[in-house]
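In: the sequence and its predicted three-dimensional model are supplied below.
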Amino acid sequence: MNFDFNQNLILEDDYVQLRPLQRSDLDNLLHFSINEPDIWKYSLVRANGKENLENYIDIAIKARNNHTEFPFIIYDKKQQKYAGSTRFYDIQFPFKTLQLGYTWYGGDFQGTGLNKHCKMLLLTYAFETLGMERVEFRADNNNARSIAAMKSIGCKVDGILRNNMPTYEGKARQHCIKYSQKRVGGKC
């Protein structure tokens, strides 16, 4: 696959626009970072506070430059506001797999259906344009909101990776639940 990581890839429908995350998006996301620190409760890369958000964006952009991830900023067209971020990561073109994650939304956008629109755009692009055969999702096994979101778009449980990653505090290890979508007969 000859994918251009430098392209200005925009995915959109009537409800949402996904465009490449840029350093200048710090201003578009900073209010979440300052006012909604619980968004990153289960994340290993926290973006609470300006410094952490700068680091989060820098890590995402560096991974894009290294051709291993493609991060997006999420814009809610109905509310006409930036809503959060998501990305393709662990992109494995030879094996036709990638992971979809690092997804978060501000509180006003959670439970609105915006996530389903984002995921359908991303899954359609992954399967139909990139030719992927499998898209994986992971979440902390205690993250009920993420697990419900994955189930709501038809993801299937692949298993639980016990003691997979350290918690942010580093005092224990978290169990990670793994889901996937597979392309079957030209459909996801």
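Out: Received the coordinates, thanks.
In: drop to CA atoms for contacts and neighbour counts, all remaining ones
Out: Fine.
In: ok, which stretches of this protein are strands?
Out: 11-12, 16-20, 70-76, 81-92, 97-105, 134-140, 156-166, 173-182 (DSSP state E).
In: just name the most buried of those strands.
Out: Mean neighbour count, computed with mean count of other Cα atoms under 10 Å, is highest for strand 70-76 among these, reaching a mean of 23.
In: show residues contacting that strand.
Out: Strand 70-76 has contacts (Cα atoms under 8 Å, 6 or more residues apart in numbering) with 5, 15-21, 25, 60-61, 63-64, 81-89, 114, 118.
In: quick one on the thing from earlier: among the strands of the chain, which is nearest residue 39?
Out: Closest of these to residue 39 is strand 97-105, at 6.8 Å (criterion: Cα to Cα).
In: put this beside the first:
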Amino acid sequence: MMTQELMILEDEYVALKPMHASHIKNLYRAGKDLAIWQWTTTNYCQTLDITKQWVESCIENARLNLQQPFVIVDKTQNEIVGSTSYLNISVKHKSIEIGLPF
């Protein structure tokens, strides 16, 4: 079982912090650059409402232990610059998928 609140991964420049609803506006702001979405099928930051739905979905998937979503924080500017996730976690097969658009 994952412990989302305790999982912070960081070095001197970047921190991966568990995604929370309080990050919605900052993720929306970080995702405004359309170039980010050039090679994806879905723009999760097209509107604030879409970003809210996406973050809530990620948080629910974390609650169900299906996903471990993180925000990416640029520590040099103390600013959220994106997100990533652990997905398709399989203890049995000792495998994990890393990534999520943006």
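Out: Okay, I see it. Nothing here was measured: the structure is a model prediction, and the numbers come from that model.
In: next, the TM-score between them, please.
Out: The pair, once superposed, lands on a TM-score of 0.86 when counted by TM-score structural alignment, normalised by the length of the second structure; 101 aligned residues with a Cα RMSD of 1.7 Å.
In: what is the burial count for the alignment partner in the first structure of residue 3 of the second structure?
Out: In the first structure, the residue paired with residue 3 of the second structure according to TM-score structural alignment is residue 5. For residue 5 of the first structure, the count of nearby residues is 15 (other Cα atoms under 10 Å).
In: what's residue 5 of the first structure in contact with, if anything?
Out: 64, 65, 67, 70.
In: quick one: these as a markdown table, columns for distance to residue 138 of the first structure too.
Out: Formatted as a markdown table, the contacts of residue 5 of the first structure follow (distance: Cα to Cα, whole Å):
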| residue | distance to residue 138 of the first structure |
| --- | --- |
| 64 | 20 |
| 65 | 23 |
| 67 | 21 |
| 70 | 17 |
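In: redo the strands of the first structure as TSV? Include distance to residue 37 of the first structure.
Out: Below are the strands of the first structure laid out as TSV (distance: least, Cα to Cα, whole Å):
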stretch	distance to residue 37 of the first structure
strand 11-12	28
strand 16-20	23
strand 70-76	18
strand 81-92	13
strand 97-105	11
strand 134-140	17
strand 156-166	19
strand 173-182	20
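In: dump the residue contacts of the residue most central in space within the second structure.
Out: By Cα atoms, centre = their mean, the mean C-alpha position of the second structure lies nearest to residue 83, the distance being 3.3 Å. Applying Cα under 8 Å, 6+ apart to residue 83 of the second structure gives the contacts 27, 69, 70, 71, 72, 100, 101, 102.
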